[in-house]
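Peer 1: Take a look and give me a structure for this.
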Amino acid sequence: MRPQLQTSSLITSSITTNFTSKKCKPHRVLKVSAGSFSYQKFIHFALDETKRHTLLVPSPLQILDFAVFARPEFGVPIFCANFFTTASINIIVLDLNPLHNVIDQRGYKEKYFDRLIPLGLKYSELFPWGGKLTSESLKFFSPIVIWTKFPPSQDRYDALYSAFTEYYKAWLELIDQAPEEINASHVKCNSQAQHKYLTWRAEKDPGHGILKRLIGERLAKDLVRNFLFNGLDDLGSKGFLDYFPEYRCEDGSINEKRSILGRSFEDRPWNARGEFVGDDIEI
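Peer 2: Below is the predicted model:
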């Protein structure tokens, strides 16, 4: 009897999108870590050779971690798609993550999200709220966030693809319509907001545990910092504890818990108008 090997499908993407001035035709430059070079030929060779010796069993585990940033001269949200799939469950986050607090800064919410509320409502009906979400995580999400869990289903996959395409097109439209910021202090503020977001994700992203089990702690840390959330060393010099001092342990290390402050929200904390309805939250 031939032995069986389980293969994992790990799909990880991190793309930085640059846009030129709106005064001329937008020119988009996508930066990917490997450039035009691809390791697909290496993988296909390894799989083909392995099949000569043993039986390969596909793994149901898949990950999509896809984030797209505009240059800090444009204060648009960050496109974010984090999908995790196993044989029994799908854990989904799809959002246009706000650069600035949409609960306190109503002007930012009105500028970028009010027109998108119908889109969020459309998919919130198809994808119910996925359970507890802490106030610490909530500060990085918008009123149109899709946070959901569901068992494998082709209908749900089709609906998720539809949501992904509509959200991404909506994000691109925001880019097309966004004026370029010329105020240096505003550009710096946007850059700091992007860096704070990357710092949080690089340290507290819920997919870290999965990556550690798949490829080990050292490689997982390198993948997260230098690929998935590339830009940590370019956009700013602050560390995680500079932004989030509440996570500092007595010995100066970072508390590894996912959440240590605030309340959890079992249900969607925004109403049909995109207004925040959560109580006693500190952002």
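Peer 1: Every contact and neighbour count from this point should use C-alpha atoms.
Peer 2: Fine.
Peer 1: Going along the chain, name the helices of this structure.
Peer 2: 40-51, 106-112, 117-126, 135-138, 154-177, 184-204, 208-215, 217-223, 232-235, 240-243 (DSSP state H).
Peer 1: Roughly how far does the closest residue to Phe19 other than its chain neighbours sit from Asp234?
Peer 2: In this structure, Phe19 finds its nearest non-sequential neighbour in Arg28, 5.3 Å apart by Cα to Cα, 6 or more residues apart in numbering. In this view, Arg28 and Asp234 are 20 Å apart by Cα to Cα, to the nearest Å.
Peer 1: What count of nearby residues applies to Trp129?
Peer 2: 19 (other Cα atoms under 10 Å).
Peer 1: One more: Val32?
Peer 2: The burial count for Val32: 15, using other Cα under 10 Å.
Peer 1: separation between it and Phe66?
Peer 2: In terms of Cα to Cα, Val32 sits 12 Å off from Phe66.
Peer 1: returning to what we had before: for Ile144, find the nearest of the helices of the chain.
Peer 2: Nearest of the helices of the chain to Ile144, taken as Cα to Cα: helix 117-126 at 4.3 Å.
Peer 1: Which residues are in contact with the spatially most central residue of the chain?
Peer 2: Using Cα atoms, centre = their mean, the residue of the chain that lies closest to the mean C-alpha position is Cys80, 3.7 Å off. Listed by Cα atoms under 8 Å, 6 or more residues apart in numbering, the contact partners of Cys80 are Asp65, Phe66, Ala67, Val68, Val93, Leu94, Asp95, Leu96, Asn97.
Peer 1: What of Arg273?
Peer 2: Going by Cα under 8 Å, 6+ apart, the list of residues near Arg273 reads Ile117.
Peer 1: how close does it get to Phe265?
Peer 2: Counting by Cα to Cα, the gap from Arg273 to Phe265 is 18 Å.
Peer 1: now Phe141
Peer 2: Counting by Cα to Cα, the gap from Phe141 to Phe265 is 13 Å.
Peer 1: Kindly report the same for Thr16.
Peer 2: 31 Å.
Peer 1: Here is a second sequence; please produce its structure as well for comparison:
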Amino acid sequence: MDLSALSYQKFVQFAVEETRRRTTLSPRPYQDNLKNLRAKDGNAALHTLSFQAPKIRHLRSLIIEGNAAMQVFDFAAFPEPTLDYPIFCANFFTTSTLSIVVLDLNPLHDVTLQRDYIEKYYRSLMLLYQKYAEFFPWGDKITSESLKFFSPIVIWCKYSSSLEKHETLYAAFKDYFKAWLVVMEQAVEVADKFQTVRNCEAQHKYLTWRAEKDPGHPLLKRLMGENLAREMVRRFLFEGVDSLGTKSFLDYYPEYLCEDGSVNRKRSIAGKGYRTRPWDAEGNFIGNHLS
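Peer 2: Reported below is the predicted structural model:
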């Protein structure tokens, strides 16, 4: 497939325009050196956008255009800590032959344990997932650690790249983002200060995991160098990891501690993963993990 005919720019344009229809978006200040970049070898361009809104702490987008080699789209929107609604997440990696897709409303709290959170936010969205299930079947193993950050409506898929599939993905992205915006509009701030603290810590835990274990980090290091890649990860992609809380990765995940005090580089310590979809059509967690 010729990637020159494929673009994720229209995904961002839709998301920004649709959000502006529903709330007031304001540009979010971030470092000028992260706005528009060329890769070290000059073969890829990186484009970023960053916004905030009354109920949205951070809405941001990263597109990497690697000419004929690859296209990357990393889009997320994070709620204010006074709200417990999910995080919107779209991570797409495309080459001429393969596309890897994660599209989800990432839960702020672990839905493998908290059924009340499923009932509050996901039960009514199961038809949305079912609309695209046949187009985007489960994409093989997900580690048990990573699964805690996914919801029953997650699209996790690997498939042969094609323009037809890209258009279907665009339709899914639009539907999922519009559903997230409805959830955002309906979200009500919690009056309980303890719940606000709990929401803030949950978001910080999520950011801490992604900042340390996100599989896209090696690509950023190769394109930008280690220092700039770290800045991109901590001050843009997962901004808040250094401000929403003081706990470290090892405070949240002590099982990753090595004898020398460093963080184990493995993405899974448990060594267990889910090779088939661990939720049924109603959104109930059924497990079925495989070592």
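Peer 1: Verify the stated contact: the residue nearest to Phe19 of the first structure with Val68.
Peer 2: No. Counting by Cα atoms under 8 Å, Arg28 of the first structure does not reach Val68; the two are 11.8 Å apart.
Peer 1: what is in contact with those two at once?
Peer 2: Contacts common to Arg28 of the first structure and Val68, judged by Cα under 8 Å, 6+ apart, are Thr17.
Peer 1: Look at the two and report which has more neighbours.
Peer 2: Val68 (19 against 11).
Peer 1: Aligned counterpart of that one in the second structure, please.
Peer 2: Residue correspondence to the second structure (TM-score structural alignment): Val68 of the first structure is matched to Ala77.
Peer 1: Then Asp114 of the first structure?
Peer 2: By TM-score structural alignment, Asp114 of the first structure lines up with Arg123.
Peer 1: go on, Tyr168 of the first structure?
Peer 2: Under the alignment (TM-score structural alignment), Tyr168 of the first structure pairs with Phe177 of the second structure.
Peer 1: surely its match meets Ala90?
Peer 2: No. Under the criterion of Cα under 8 Å, Phe177 of the second structure makes no contact with Ala90, lying 9.3 Å away.
Peer 1: quick one: which of those two has more around it?
Peer 2: Neighbours were counted for Phe177 of the second structure and for Ala90 using other Cα under 10 Å; Phe177 has more, 23 against 20.
Peer 1: list the contacts for that one?
Peer 2: By Cα under 8 Å, 6+ apart, the neighbours of Phe177 of the second structure are Ala15, Phe88.
Peer 1: Please tell me how far it sits from Val72 of the second structure.
Peer 2: Applying Cα to Cα to Phe177 of the second structure and Val72 of the second structure gives a distance of 18 Å.
Peer 1: buried stuff in the helix or strand encompassing Thr19 of the second structure?
Peer 2: Using DSSP states H and E, Thr19 of the second structure sits in helix 9-22. For helix 9-22 of the second structure, burial by neighbour count (16 or more other Cα atoms under 10 Å) applies to Phe11, Val12, Phe14, Ala15, Val16, Thr19.
Peer 1: what do we get in the first structure for Leu219 of the second structure?
Peer 2: Using TM-score structural alignment, Leu219 of the second structure sits opposite Ile210 in the first structure.
Peer 1: quick one: that match and Phe83 of the first structure, what's the gap?
Peer 2: 12 Å.
Peer 1: Between Phe141 and Phe265 of the first structure, tell me which one has more neighbours.
Peer 2: Using other Cα under 10 Å, the more surrounded residue of Phe141 of the first structure and Phe265 is Phe141, with 25 against 17.
Peer 1: what sits against the residue lying closest to the more buried one once chain neighbours are set aside?
Peer 2: Counting by Cα to Cα, 6+ apart, Asn97 is the residue found nearest to Phe141 of the first structure once chain neighbours are left out, at 5.1 Å. Applying Cα under 8 Å, 6+ apart, we find Asn97 of the first structure in contact with Pro77, Ile78, Phe79, Cys80, Phe140, Phe141, Ser142.
Peer 1: go with 6 Å
Peer 2: Pro77, Ile78, Phe140, Phe141, Ser142 (Cα atoms under 6 Å, 6 or more residues apart in numbering).
Peer 1: Repeat that for Leu10 of the first structure.
Peer 2: Gln62, Ile63.
Peer 1: so how far is Gln62 of the first structure from it?
Peer 2: 5 Å.
Peer 1: What of Pro118 of the first structure?
Peer 2: Taking Cα to Cα, one finds Pro118 of the first structure at 30 Å from Gln62 of the first structure.
Peer 1: Next: Leu119 of the first structure.
Peer 2: With Cα to Cα as the criterion, Leu119 of the first structure and Gln62 of the first structure are 26 Å apart.
Peer 1: Tell me which residue of the second structure matches up with Ser88 of the first structure.
Peer 2: By TM-score structural alignment, Ser88 of the first structure lines up with Thr97 in the second structure.
Peer 1: Looking at the contacts of Cys80 of the first structure, which is nearest Leu133 of the first structure?
Peer 2: Using Cα to Cα, those come closest to Leu133 of the first structure at Val93, 11.3 Å.
Peer 1: burial of Ser191 of the first structure, as a residue count?
Peer 2: 21.
Peer 1: Just tell me what it corresponds to in the second structure.
Peer 2: Aligned by TM-score structural alignment, Ser191 of the first structure pairs with Cys200 of the second structure.
Peer 1: same check, this time on Arg273 of the first structure
Peer 2: Match for Arg273 of the first structure (TM-score structural alignment): Glu282.
Peer 1: Please name the residues that touch Val102 of the second structure.
Peer 2: Ala90, Asn91, Ile155, Trp156.
Peer 1: Look up how far Tyr121 of the second structure lies from the closest residue to it other than its chain neighbours.
Peer 2: Using Cα to Cα, 6+ apart and skipping the chain neighbours, the partner closest in space to Val102 of the second structure is Trp156 (4.7 Å). The gap separating Trp156 of the second structure from Tyr121 of the second structure is 19 Å, by Cα to Cα.
Peer 1: Look up how far His208 of the first structure lies from Arg106 of the first structure.
Peer 2: 33 Å.
Peer 1: more crowded one of these two?
Peer 2: When Arg106 of the first structure and His208 are compared for neighbours, His208 comes out ahead with 18 against 14, by other Cα under 10 Å.
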